[in-house]
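*Asks:* only geometry, no sequence info:
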């Protein structure tokens, strides 16, 4: 695994991160390693995520760290779990383009993950909202299979229960047009409504009556489309470049 030149995490930084993790447990802690005037220092940050299972580092805290010096690593904790990187950790490490220091509490084990070009598989990836979910699966599919880069959208946990309408409000901005009622084609995106007031789930039609999608609390998978998934489909959209 390649390592960025000059980025080594010293013991005092690990100790500071572990102390922060103990203080925040059982929630995940998060922070940044910043080079200030040539010396590395640990900056605790706020975790804005709901629940205990993941972290969302406050953007204001990142911006503040950048004014102090060079951000050289991202830090977060795995309370009562191994510091082995999760699939979401690997994806986000690539997205940030920085090393990730992962610390365990209360045992104190730790590990550093470095960007290496990793890409999560389209089938069999675990669910992590905002990182590996039905929307990110569609983005990754279009990037890898179709060769199109789709925009990303901010999506808080349970956005469909908080007045959000991500798919209906966003598909045109992402370059899609409504083709509901037309014969399905490969690469069509199926917008589905699953126990919600608005479409809150989506998948990609692969042809031959197969949909690729990613449900919460499950692995991404291919399934037969006709039947349940077809019944809850509310709109079919197609990228303009494929029309």
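*Replies:* Arrived safely. Since the structure is predicted, the reported quantities are computational estimates derived from the model, not experimental observations.
*Asks:* from here on, contacts and neighbour counts on C-alpha atoms
*Replies:* Noted.
*Asks:* Secondary structure element holding residue 35?
*Replies:* Using DSSP states H and E, residue 35 sits within strand 30-36.
*Asks:* Alongside the first one, take a look at this:
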């Protein structure tokens, strides 16, 4: 990372503060250049979602060689979500710039970090919620990969899909992921690995949350704005249950 790129990143990060900035380093005919991008996350003070159209525009200019984002008021160390996104991105270099309040009250760059893929796999418990990276469906996919050796299909999902008035992520896609619907047992006696699909304050009036039944009355799930974890099945969760999905393999 040369000084010109570093300066361009710093200018962008300071201009976006306290929002997280995001951008791409593009290798073109005239060398590397930094391309500022839009952060379209629903919670831009906490996360970043790089606008797909900006990514496409960068690809038109050359090879994308680095993903950049800022940590306003935090350290430059990659978060669990940063590491997971890095592994999934196929881009070898990730750059974080940390910003903070200085002694005179000004905002300035505190630190930098560059990192790349290392084979990192996020733990199933206590992961931070980042939609599309660490969300309820991501946890289901990772559980099936770790516990069953099954690679479930991922699905493109816009941040805030559960409130756009039209999207129905789980019911539109569960068959393509290899699941079938089974009857909800009156006794609540599910099989370990069943996906329990719930509807919780959904503005779309569709199921918008799901978790894995672990057996023994325990549910593994990841609620928006919370850390992933296990909870005892029943009560509010049972009242919100809409579908029970069981993995059959392949496409049904």
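*Replies:* Now that the structure is in, tell me what you want to look at. Just so you know, these numbers come straight off a predicted model, no measurement behind them.
*Asks:* Any idea what the TM-score comes out to?
*Replies:* Comparison of the two superposed chains (TM-score structural alignment, normalised by the length of the first structure) gives a TM-score of 0.89, and 235 aligned residues with a Cα RMSD of 1.9 Å.
*Asks:* Quick check: the strand holding residue 35 of the first structure compared with the second structure, mean distance?
*Replies:* After superposition onto the second structure, the average distance of strand 30-36 of the first structure to its aligned residues comes to 1.3 Å, using mean Cα distance after the TM-score superposition for the first structure.
*Asks:* Map residue 154 of the second structure onto the first structure.
*Replies:* Taking TM-score structural alignment as the criterion, the aligned counterpart of residue 154 of the second structure in the first structure is residue 152.
*Asks:* Could you list which residues are in contact with that match?
*Replies:* By Cα atoms under 8 Å, 6 or more residues apart in numbering, the contact list for residue 152 of the first structure reads residue 139.
*Asks:* buried stuff in stretch 55-67 of the first structure?
*Replies:* Buried residues in stretch 55-67 of the first structure, counting neighbours by 16 or more other Cα atoms under 10 Å, are found at 55-57, 61-62, 65-66.
*Asks:* Now render those residues as a markdown table, adding distance to residue 226 of the first structure.
*Replies:* Output for these, formatted as a markdown table (distance: Cα to Cα, whole Å):
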| residue | distance to residue 226 of the first structure |
| --- | --- |
| 55 | 37 |
| 56 | 37 |
| 57 | 40 |
| 61 | 47 |
| 62 | 46 |
| 65 | 51 |
| 66 | 50 |
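*Asks:* In helices only, show me those residues.
*Replies:* 61-62, 65-66 (DSSP state H).
*Asks:* okay if I get those as TSV plus distance to residue 131 of the first structure?
*Replies:* Shown next, in TSV, are those (distance: Cα to Cα, whole Å):
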residue	distance to residue 131 of the first structure
61	20
62	19
65	23
66	23
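*Asks:* Which of those residues sits closest to residue 171 of the first structure?
*Replies:* Nearest to residue 171 of the first structure among those, counting by Cα to Cα, is residue 62 at 29.6 Å.
*Asks:* aligned partner of that closest one in the second structure?
*Replies:* Aligned counterpart of residue 62 of the first structure in the second structure: residue 55 (TM-score structural alignment).
*Asks:* Might you report the residue contacts of its match?
*Replies:* Counting by Cα under 8 Å, 6+ apart, residue 55 of the second structure touches 24, 37.
*Asks:* any idea how far residue 67 of the second structure is from it?
*Replies:* Residue 55 of the second structure sits 10 Å away from residue 67 of the second structure, going by Cα to Cα, to the nearest Å.
*Asks:* just so I have it, where are all the strands in the stretch 1-150 of the second structure?
*Replies:* 22-28, 31-37, 63-72, 94-101, 107-115 (DSSP state E, counting those that start in this stretch).
*Asks:* helices or strands up against the longest one?
*Replies:* Read it as strand 63-72 of the second structure. For strand 63-72 of the second structure, the elements it packs on are helix 3-16, strand 22-28, strand 94-101, judged by 3 or more Cα pairs under 8 Å, 6 or more residues apart in numbering; DSSP states H and E.
*Asks:* can you list those in CSV and add distance to residue 225 of the second structure?
*Replies:* CSV is the format used below for those (distance: least, Cα to Cα, whole Å):
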stretch, distance to residue 225 of the second structure
helix 3-16, 23
strand 22-28, 21
strand 94-101, 22
